[in-house]
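Trainee: pasting the structure only:
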């Protein structure tokens, strides 16, 4: 359940209640509007022959609502409980409250979240408002969250602190998900004699950079007036590119963790036969995990190259070099990741497993190089005119 309040620029709690009755699933008693008032509560109740009020269902399913006055804010609020935010979304309820308030001569000034809210609900709202603004939805998660905060006026009566209010972040002790070490600290660590992070992490970083560039080109194309027909495609590419960017950024860290697992397994004692068996099993498991990470990196890098091909063909011509560079770094990431898969295969005794993985790696490289060649040639052709 989500507890949520919508703020009004009035102290009249009856106006808030009037709107709440329109919104909530239970609805209200039907009334004859009073010509001297914009508040339906001032109208006469319509009744059945037995004297019971005629009931009118509310606009939204799975929500409860009531109006009240909050002295500390010096304003009335519509207090709402969402039983299922996927059936009745916060943004749709908020917009309808704005419309109903305007009909009554008042305004919604913002809203307040009581307790926690799922990240998904916030992203749904942010995406909805970006679309209303005809802006690209293929933007970073934090930008979508900020759009939701501003559009819903979540800072109206109290600060909306992301790491405290969004449950996905709050349960991680305030750390937003998928944070990575892509910063100066990462580069400095990379430049030392420490064995990790290494090539696998750099391959993932290269892919993430390519995905970020792809998202940029999609966003620039999305806002170009001469290319309005391409907006739906650019939204699709932008959203997927953001997802690839975020996942590849996480793989930067996961590749280092995979290497560390191998090192830990190598440090296990191997004096007795039992210890040798345990160490062999641990090493096999760690090496297979160390293979799966760069393998995923390679697959995602291939997808970045595929997106860059679409962007070179259908994107903003002024950004064609950016789309081309996206393919360049993504191919570097793909090849680098495949190298890491192959070097780890040498530690695996399972012949059939190794052959299957080697065939998959060969296919990834072949496909990536083939698409990259098309992207490069088309990019150069467009640049030269």
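Mentor: Arrived safely. Quantities reported herein were computed from a predicted structural model and do not represent experimental measurements.

Trainee: CA only for contacts and neighbour counts going forward, please
Mentor: OK.

Trainee: How is residue 7 assigned, secondary-structure-wise?
Mentor: Here residue 7 is strand, with the state taken from DSSP: H, G, I helix; E, B strand; the rest coil.

Trainee: which stretch of helix or strand covers the closest residue to it other than its chain neighbours?
Mentor: Of all residues not flanking residue 7 in the chain, residue 77 sits nearest, at 4.7 Å (Cα to Cα, 6 or more residues apart in numbering). Using DSSP states H and E, residue 77 sits in strand 75-82.

Trainee: ok, residues contacting that strand?
Mentor: 1-13, 16-17, 19-20, 62-70, 88 (Cα atoms under 8 Å, 6 or more residues apart in numbering).

Trainee: adding another structure so you can compare the two:
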């Protein structure tokens, strides 16, 4: 299942966001020699499209990604990969955002990564850990009842 997911960076010009986008996306980056010969170096993450963009209204930039198969590349893999690249370049990650809906399984998997005692946590605690760990509420409230597919369907 495709999930549209953006990681926020505390930079205005999107220089590091653009670099991170090329490094994490599956297609990677194109390397060119002076003589014009080219080769493509694969990216870090599987089934991911990514690019860096400026989010002028918030004074930050984003690595905007389509996770083409969130079971192949979970949310926290994408978040932590971008965080690592940004940190290597002196830029802080300041949260993330989901565009649209997300499967419960994706939130539980990320919640398991971020929760201190995932083995004893219930579903809502794991979801809360994912929201906190991924910084999903950094640009505004993240209401899981309206953003998690299974929970949204359950309200009908």
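Mentor: Great, that's in hand. Only a predicted model underlies this, so the values are computations on that prediction, with no experimental measurement involved.

Trainee: quick revisit: the contacts of strand 75-82 of structure 1, buried ones only, as a ChimeraX selection?
Mentor: Buried subset of those, written as a ChimeraX selection, criterion 16 or more other Cα atoms under 10 Å:
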select :2,3,4,5,6,7,8,9,10,11,13,16,17,19,20,62,63,64,65,66,67,68,69,88
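
Trainee: Give me the subset of the contacts of strand 75-82 of structure 1 lying in strands.
Mentor: 2-8, 63-70 (DSSP state E).

Trainee: nearest to residue 377 of structure 1, of those?
Mentor: Minimum distance to residue 377 of structure 1 across these is 52.6 Å, recorded for residue 2 (Cα to Cα).

Trainee: for that closest one, what are its contacts?
Mentor: 81, 82, 83, 85, 114, 115, 116, 117.

Trainee: Buried residues in stretch 126-138 of structure 2, which are they?
Mentor: Neighbour-count burial for stretch 126-138 of structure 2 [16+ other Cα under 10 Å]: 126, 127, 128, 129, 130, 131, 132, 133, 134, 135, 136, 137.

Trainee: Throw those residues into a markdown table and include distance to residue 83 of structure 2 and secondary structure, thanks.
Mentor: Below are these laid out as a markdown table (distance: Cα to Cα, whole Å; DSSP: H, G, I helix; E, B strand; the rest coil):
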| residue | distance to residue 83 of structure 2 | secondary structure |
| --- | --- | --- |
| 126 | 21 | helix |
| 127 | 20 | helix |
| 128 | 20 | helix |
| 129 | 17 | helix |
| 130 | 15 | helix |
| 131 | 16 | helix |
| 132 | 15 | helix |
| 133 | 12 | helix |
| 134 | 10 | helix |
| 135 | 12 | coil |
| 136 | 14 | coil |
| 137 | 17 | coil |
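
Trainee: Dump those into a markdown table; add distance to residue 37 of structure 2 as well.
Mentor: Putting the buried residues of stretch 126-138 of structure 2 into a markdown table (distance: Cα to Cα, whole Å) gives the following:
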| residue | distance to residue 37 of structure 2 |
| --- | --- |
| 126 | 49 |
| 127 | 48 |
| 128 | 49 |
| 129 | 47 |
| 130 | 44 |
| 131 | 44 |
| 132 | 45 |
| 133 | 42 |
| 134 | 40 |
| 135 | 41 |
| 136 | 42 |
| 137 | 45 |
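
Trainee: what about the counterpart of the residue nearest to residue 7 of structure 1 in structure 2, neighbour count?
Mentor: Counting by TM-score structural alignment, residue 77 of structure 1 corresponds to residue 62 in structure 2. Number of residues near residue 62 of structure 2 (other Cα atoms under 10 Å) recorded here: 31.

Trainee: circling back: by how much does the strand holding residue 77 of structure 1 deviate from structure 2 on average?
Mentor: Its aligned residues in structure 2 lie a mean 0.5 Å from strand 75-82 of structure 1 after superposition (mean Cα distance after the TM-score superposition for structure 1).
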